[in-house]
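Asker: got a sequence here, can you model it:
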Amino acid sequence: MTEAIYLEVTEKAEAAHKAKRRVSVSGMLKILGVSRSGYRAWLKHVPSNAEKRRESVKAKIKDIYDKSKQNYGAPKITQVLRKTGETISERTVGQYMKQMGIKAQWVKPWTITTRDSDFSSKLQNILDEQFNPE
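Answerer: Modelled structure (predicted):
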């Protein structure tokens, strides 16, 4: 939540700077209810190795998902990732997919719902019953 606020403040500050206007970042932060120290810390933030790996795995998942025409789910994507040498669990792939808002398409199995109406050739009078006696 606060990251979105920080991004918005940064974009507005850059836009004002390009338009050669003076803008108070501290004032914007105060109005939005965010501390200046938190904003400054966010500006200097360097992503950790875990964050970098997470983002690279998410990019691979998205690539595999798109190559499969958006059909593969977490189990199949996990298999493909493991073949490429990535060590990851199916549950983690599922969580990443949920965070990215993607999921496999489920195709309903096709079943016969109608019968052929031509019964005359298929049905036989096994009991030899006479329905129209003279």
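
Asker: okay, CA-based contacts and neighbour counts for the rest of this
Answerer: Fine.

Asker: give me the residues contacting the helix or strand containing residue 60.
Answerer: Secondary-structure assignment from DSSP states H and E places residue 60 in helix 49-67. When contacts are defined by CA atoms under 8 Å, 6 or more residues apart in numbering, helix 49-67 is touched by residues 71, 72, 73, 77, 80, 81, 93, 96, 97.

Asker: one more to line up against the first:
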Amino acid sequence: MCQLLSISRQGYYEWVKRKPSQTKLRHQFLEKEIKRVYEENKGRYGSPRIALQLYEEGIETNKRVVAVLMRKMSLCAKGYHHRISSYGQPKAIETAVKENFLNRQFSQDAINAIWVTDITYITCTDGRLYLSTYIDLATRIPRCFKVSHHMN
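Answerer: Model (predicted):
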């Protein structure tokens, strides 16, 4: 194995017996503390706030070291989503839904009196296509259609 890696046997055994450095030991300690603070705050704290809390607890570190260790442990803070006030504004569904004139009476005798529409999604290799058709209820024949890459 040493020949394959082109290192001496003595160098390999020195590496195996070597004690962890002070920096490595400190990082192991900080990783446990960062994980503790992160879980205490339900994943909401990022590296600046964790570093500040650790400093307040008497553990001296900076936010860059905390950020590097958090990245190593795959920890990231949950983002904050601002709520948009919708007070006094009409709901989208209330403005989009119209009165039901058909009342589920789909059998009609008069040709071209009532048309209905539908949108169908067609999945292709290069994306999705949208097929919009207008159908006459009396003859059940599509009167017109449009195929598009966008829904509008």
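
Asker: that older thread, turn the contacts of helix 49-67 of the first structure into a markdown table, including neighbour count and secondary structure.
Answerer: Shown next, in a markdown table, are the contacts of helix 49-67 of the first structure (neighbours: other CA atoms under 10 Å; DSSP: H, G, I helix; E, B strand; the rest coil):
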| residue | neighbour count | secondary structure |
| --- | --- | --- |
| 71 | 16 | coil |
| 72 | 19 | coil |
| 73 | 21 | coil |
| 77 | 23 | helix |
| 80 | 15 | helix |
| 81 | 18 | helix |
| 93 | 21 | helix |
| 96 | 19 | helix |
| 97 | 20 | helix |
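
Asker: pull up the aligned stretch in the second structure for the helix holding residue 60 of the first structure.
Answerer: Taken onto the second structure by TM-score structural alignment, helix 49-67 of the first structure occupies residues 22-40 there.

Asker: buried residues in that stretch?
Answerer: In terms of neighbour count (16 or more other CA atoms under 10 Å), stretch 22-40 of the second structure has its buried residues at 30, 31, 34, 35, 37, 38.

Asker: show me where the second structure has its strands.
Answerer: Using DSSP state E, the strands of the second structure run over 115-124, 127-136, 142-148.

Asker: can you put those in TSV and add distance to residue 24 of the second structure and mean neighbour count?
Answerer: Putting the strands of the second structure into TSV (distance: least, CA to CA, whole Å; neighbours: other CA atoms under 10 Å) gives the following:
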stretch	distance to residue 24 of the second structure	mean neighbour count
strand 115-124	52	12
strand 127-136	49	16
strand 142-148	59	13
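
Asker: of those, which is nearest residue 86 of the second structure?
Answerer: Closest to residue 86 of the second structure of the strands of the second structure, according to CA to CA: strand 115-124, at 29.2 Å.

Asker: equivalent range in the first structure for the closest one?
Answerer: The aligned range for strand 115-124 of the second structure is empty, by TM-score structural alignment.

Asker: so how far is that strand off the chain centroid?
Answerer: Here strand 115-124 of the second structure is found 28 Å from its chain centre; the criterion is CA atoms, centre = their mean, to the nearest Å.

Asker: name the helices or strands packed onto it?
Answerer: Here strand 115-124 of the second structure touches strand 127-136, going by 3 or more CA pairs under 8 Å, 6 or more residues apart in numbering; DSSP states H and E.

Asker: got the angle between the strand it packs on and strand 115-124?
Answerer: Orientation check (axes from the mean of the first three to the mean of the last three CA atoms, to 10 degrees): strand 127-136 of the second structure against strand 115-124 gives 160 degrees.
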